[in-house]
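S.K.: sequence first, then the predicted structure, then my questions.
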Amino acid sequence: MIVAGFACLGPLVILGEYSASMLTNQWPPTLPLAVLAVIQAALLTLLHRPLTAIMETRPAQAIVFFLGSRLMSVYLWHVPAIVLLTGVQLLWWPMPDPGTGAWWLSRPIFVVAVLLVVWAISTVTKRWESPQPILSPRWPSDAVTVIAVALFVFQSLAISSYGLDLPLAVLGLVCTAIAVVLTGGSSNVRAPDVPSSTAEAMPPSPR
């Protein structure tokens, strides 16, 4: 299945409906992208046992811990890093036409440069990924949670459907900021329900 899937990807991309825009291919998923998802699922299923054995070793756990503690920074900052480096490249020398031999030869250097920039950013932002102690948990109400989720999902669907331009980028920024404020800084909060038996067993708080 894996070999056959990879063999079909090329013709599907060349002959099928496949856009150069990543967002266009994702919403709704094009046939090549769906086939790629099946290939990846089959490959992970095939490699499940050896990967599990590898993850039982200390070196693998250390690598995963190191990368995992910075994954959110990588996810959030890799696109700005790519845009920044692309702008720098355009200022210093002309970029080869995408898909040409010169363009492909420049990709490894560009990828390494992006990784270095993202790594530098992660050294600063990793402190925000570390779990912070919660002294007094506060939870938004159900209504606030629903509104925050709706705002976040709405802008995500809009960008996936129509592409990322300046108005939608501003919309996404505003909706995400409001959602974060509602869930993290709202004054309309309630404490989580505590069973009566648990509450009776808890020692009285010091005054």
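M.R.: Happy to help now that I have it.
S.K.: alpha carbons only for contacts and neighbour counts from here, please
M.R.: Noted.
S.K.: where do the strands sit along the protein?
M.R.: Here the chain has its strands, by DSSP state E, at 139-140, 189-190.
S.K.: and those strands, which is most packed in?
M.R.: Among the strands of the chain, strand 139-140 has the highest mean neighbour count (mean count of other Cα atoms under 10 Å), at a mean of 19.
S.K.: chain center to it: distance?
M.R.: In terms of Cα atoms, centre = their mean, to the nearest Å, the centre of strand 139-140 is set 24 Å apart from its chain centre.
S.K.: can you tell me how far the most centrally placed residue in the chain is from L115?
M.R.: In the chain, the centroid-proximal residue (Cα atoms, centre = their mean) is Y75; its distance is 4.4 Å. Noted for Y75: a distance of 12 Å to L115, by Cα to Cα, to the nearest Å.
S.K.: what about V74, how many neighbours?
M.R.: Residues near V74, counting by other Cα atoms under 10 Å, number 21.
S.K.: and the lengthiest helix in the chain, what's buried?
M.R.: When the chain is scanned for its longest helix (criterion: DSSP state H), the result is helix 101-129. Judged by neighbour count using 16 or more other Cα atoms under 10 Å, the buried positions of helix 101-129 are F110, V114, L115, V117, V118, W119, I121, S122, T125, K126.
S.K.: and the fourth one, how far from S73?
M.R.: Pointing back at V117 there. From V117 to S73 the distance is 11 Å (Cα to Cα).
S.K.: reformat the strands of the chain as CSV; add distance to R58.
M.R.: Shown next, in CSV, are the strands of the chain (distance: least, Cα to Cα, whole Å):
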stretch, distance to R58
strand 139-140, 37
strand 189-190, 42
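S.K.: try this one side by side with the last:
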Amino acid sequence: MSTAATTPPSVVVPPGRDLVVDLARVFCVLLVVAIHVMMVGVAVDATGAVVANRPLQEQSWFPLSTWAGQIMPLFFVVGGFASATAWAGARRRGADAGDFVRGRLLRLARPASAVFVVLAIALAVATLLGVDPELLDVVATGVGSPFWFLAAYGITQLLVPVMARLHATRPWATLSVLVVAAVLVDAVRYGTGVTAVGLLNLAFVWLFVQQLGFAYADGLFRRTPRAVLLVVAVVAYASLVPLTTAGPWSDDMLSNLNPPTVPLMVLGVAQICVLSLLHPVLARLMSTSAARAVVFAVGSRGMTIYLWHLPLLIAVLGVLLAVGGPLPQPSTATWWWTRLPIWALVIGLTCLVSLATARFELPPRAFAEGRRRASWWSIGVAAVLAIGPPFDVMHEGLDLRNAIAGAICLPLAVWLLGRSRPDVDPESAPRAAADRPADAAHTG
């Protein structure tokens, strides 16, 4: 699709870029915010105590709605597309796997560092002020719930060069091995009752979905007849019925999220087929200047919106409680009608925050001439520092201890990833950073 003639001067669309991927990524982020806005209910009971609940999850239709609303598999699919195109671009520029991994880790660690620092300060102040520990625990756990993504996506990014090679040489065998491994992990998990075993599927499930993104980047789904895509999507969705009734898995796809389970792989297959079927319509939408303007504006702030929307939502509710503002009883008609303006307010506030944090989402700068990235040892240590605290939050829930750990470890990871060393060949051209602005809008 040609976009040069209709693209505003301020928006440059690189050749070959799939704007539908940008649209899908923005849709996923905005839907996540909407779901969380409907999931957080805060009110004051008859005794004057603050109570919190989850109105959306209390609805009888909620489990079935997650078959459409659980879009994290699609998020990892478009992330796989982004990774494939970014890795191909990095290789064309002469960057190696270390350069690429360094750049991808920075894209995660820099935005997350600011959030962890702010949350550590906020939790420390709340603790010192004597806020009810039980209420603080509920709030902190909710605020930290999106951090699992940083751990899962970080793991997949570390393995992109390896998985891309496997996709290029043995695509179907790779997918098959990942499916078998995920099934075995779930079998052990549900057979033994040891939920922690399922954490292995942070790799197997999300790597499988990422491989679907690699296949999408290769054009597999464009080449597949539309009738076949429709049949595969229908079969995938239909297979969720026996999996969640006769099988051990929940019919609630949110419950299947952490640790991730096999149904999410099935959901990922269905979602990429649906996206491919809708591609012609969505491509026409993205040929309009208005759609591109919105998608690029939101997409360039994607990580900020994702990481900050829950802290800002809780802050808004806290201010309303403090000043005695209107707080409709959760699950009432009034409460449901106020979700749209609350959603718009939270999105607006995250955009304001992005004015101060925008530099954290920019691609890493190229090193000065004669310098190159730090050693693999430094990148490995930085990876542990960047992924460890979010993994701990995913497993244990956010509290003051792991908030402080994140506020220390992630900035340290950023520092390690920013170090450089003399190039082995002082006369050679400087190595470019793994990510460039042309690849930036496709990153998760």
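M.R.: Everything's here; your move. This is a predicted model, so every value here is computed, not measured.
S.K.: rewinding a little: can you redo the buried residues of helix 101-129 of structure 1 as a markdown table, where the extra columns are distance to G87 of structure 1?
M.R.: Shown next, in a markdown table, are these (distance: Cα to Cα, whole Å):
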| residue | distance to G87 of structure 1 |
| --- | --- |
| F110 | 12 |
| V114 | 13 |
| L115 | 16 |
| V117 | 14 |
| V118 | 16 |
| W119 | 19 |
| I121 | 18 |
| S122 | 21 |
| T125 | 23 |
| K126 | 26 |
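S.K.: one step back: so which of the strands of structure 1 is nearest Q132 of structure 1?
M.R.: Taking Cα to Cα, strand 139-140 is the member of the strands of structure 1 nearest to Q132 of structure 1, at 15.9 Å.
S.K.: and the closest one, which stretch of structure 2?
M.R.: Counting by TM-score structural alignment, strand 139-140 of structure 1 falls onto residues 373-374 of structure 2.
S.K.: swap in stretch 113-126 of structure 1?
M.R.: Aligning stretch 113-126 of structure 1 against structure 2 (TM-score structural alignment) gives residues 345-358.
S.K.: what sits up against the matching stretch?
M.R.: V33, P111, R301, T304, I305, W308, H309, L312, L313 (Cα atoms under 8 Å, 6 or more residues apart in numbering).
S.K.: try stretch 65-74 of structure 2
M.R.: The contact list for stretch 65-74 of structure 2 (Cα under 8 Å, 6+ apart) reads 24, 28, 31, 206, 209, 252-254, 264-265, 267-268, 271-272.
S.K.: now, the most widely separated pair of the residues you listed?
M.R.: The most distant members of these, if one measures by Cα to Cα, are A24 and D252, lying 22.5 Å apart.
S.K.: redo the contacts of stretch 345-358 of structure 2 as TSV? Include distance to R222 of structure 2.
M.R.: Formatted as TSV, the contacts of stretch 345-358 of structure 2 follow (distance: Cα to Cα, whole Å):
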residue	distance to R222 of structure 2
V33	30
P111	34
R301	29
T304	32
I305	31
W308	35
H309	34
L312	40
L313	39
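S.K.: hmm, back to that, alignment lookup: the residue nearest to the centre of structure 1 to structure 2.
M.R.: Using TM-score structural alignment, the partner of Y75 of structure 1 in structure 2 is Y306.
S.K.: ditto for H48 of structure 1
M.R.: H48 of structure 1 maps onto H279 in structure 2 when the alignment is built from TM-score structural alignment.
S.K.: now do the contacts for the spatially closest residue to its match that is not a sequence neighbour.
M.R.: Leaving out its chain neighbours, the residue that sits closest to H279 of structure 2 by Cα to Cα, 6 or more residues apart in numbering is V20, at 6.8 Å. By Cα under 8 Å, 6+ apart, the contact set of V20 of structure 2 is H279, L282, A283, M286.
S.K.: filter those down to the buried ones and hand me the PyMOL line.
M.R.: Buried subset of those, written as a PyMOL selection, criterion 16+ other Cα under 10 Å:
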select buried, resi 279+282+283+286
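S.K.: distance to A187 of structure 2 added to the contacts of V20 of structure 2, as CSV?
M.R.: Putting the contacts of V20 of structure 2 into CSV (distance: Cα to Cα, whole Å) gives the following:
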residue, distance to A187 of structure 2
H279, 36
L282, 39
A283, 41
M286, 43
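S.K.: quick check: the farthest pair among the contacts of V20 of structure 2?
M.R.: Using Cα to Cα, the contacts of V20 of structure 2 span at most 10.1 Å, a distance reached by H279 and M286.
S.K.: my read: W27 of structure 1 touches G163, true?
M.R.: No. The criterion here is Cα atoms under 8 Å, and W27 of structure 1 misses it with G163 at 9.7 Å.
S.K.: picking up where we left off before, nearest spatial neighbour of the match of Y75 of structure 1, skipping sequence neighbours?
M.R.: Leaving out its chain neighbours, Y306 of structure 2 is closest to V29 (Cα to Cα, 6+ apart), at 6.4 Å.
S.K.: quick one: the helices in structure 1, in order.
M.R.: Per DSSP H, structure 1 carries helices over the ranges 2-15, 22-26, 31-46, 48-54, 58-68, 71-92, 101-129, 142-162, 166-184, 196-201.
S.K.: if you count neighbours, what's buried in the second one?
M.R.: Of all the residues in helix 22-26 of structure 1, those buried under the rule 16+ other Cα under 10 Å are L23, T24, N25.
S.K.: then stretch 306-316 of structure 2?
M.R.: Neighbour counts over stretch 306-316 of structure 2 (16+ other Cα under 10 Å) mark Y306, L307, W308, H309, L310, P311, L312, L313, I314, V316 as buried.
S.K.: hmm, who's touching that stretch?
M.R.: Residues from elsewhere that reach stretch 306-316 of structure 2 (Cα under 8 Å, 6+ apart): 29, 32-33, 36-37, 111-112, 115, 139, 142-143, 146-147, 346-347, 349-350.
S.K.: how about a cut-off of 7 Å?
M.R.: With Cα atoms under 7 Å, 6 or more residues apart in numbering as the test, stretch 306-316 of structure 2 has contacts from V29, V33, V143, P146, V346, T350.
S.K.: average offset between that stretch and structure 1?
M.R.: Superposed on structure 1, stretch 306-316 of structure 2 shows a mean distance to its aligned partners of 1.9 Å (mean Cα distance after the TM-score superposition for structure 1).
S.K.: so how far is that stretch off the chain centroid?
M.R.: 16 Å.
S.K.: gap between the residue opposite L84 of structure 1 in structure 2 once aligned and R104 of structure 2?
M.R.: Using TM-score structural alignment, the equivalent of L84 of structure 1 in structure 2 is A315. Remark: distance between A315 of structure 2 and R104 of structure 2 (Cα to Cα) = 30 Å.
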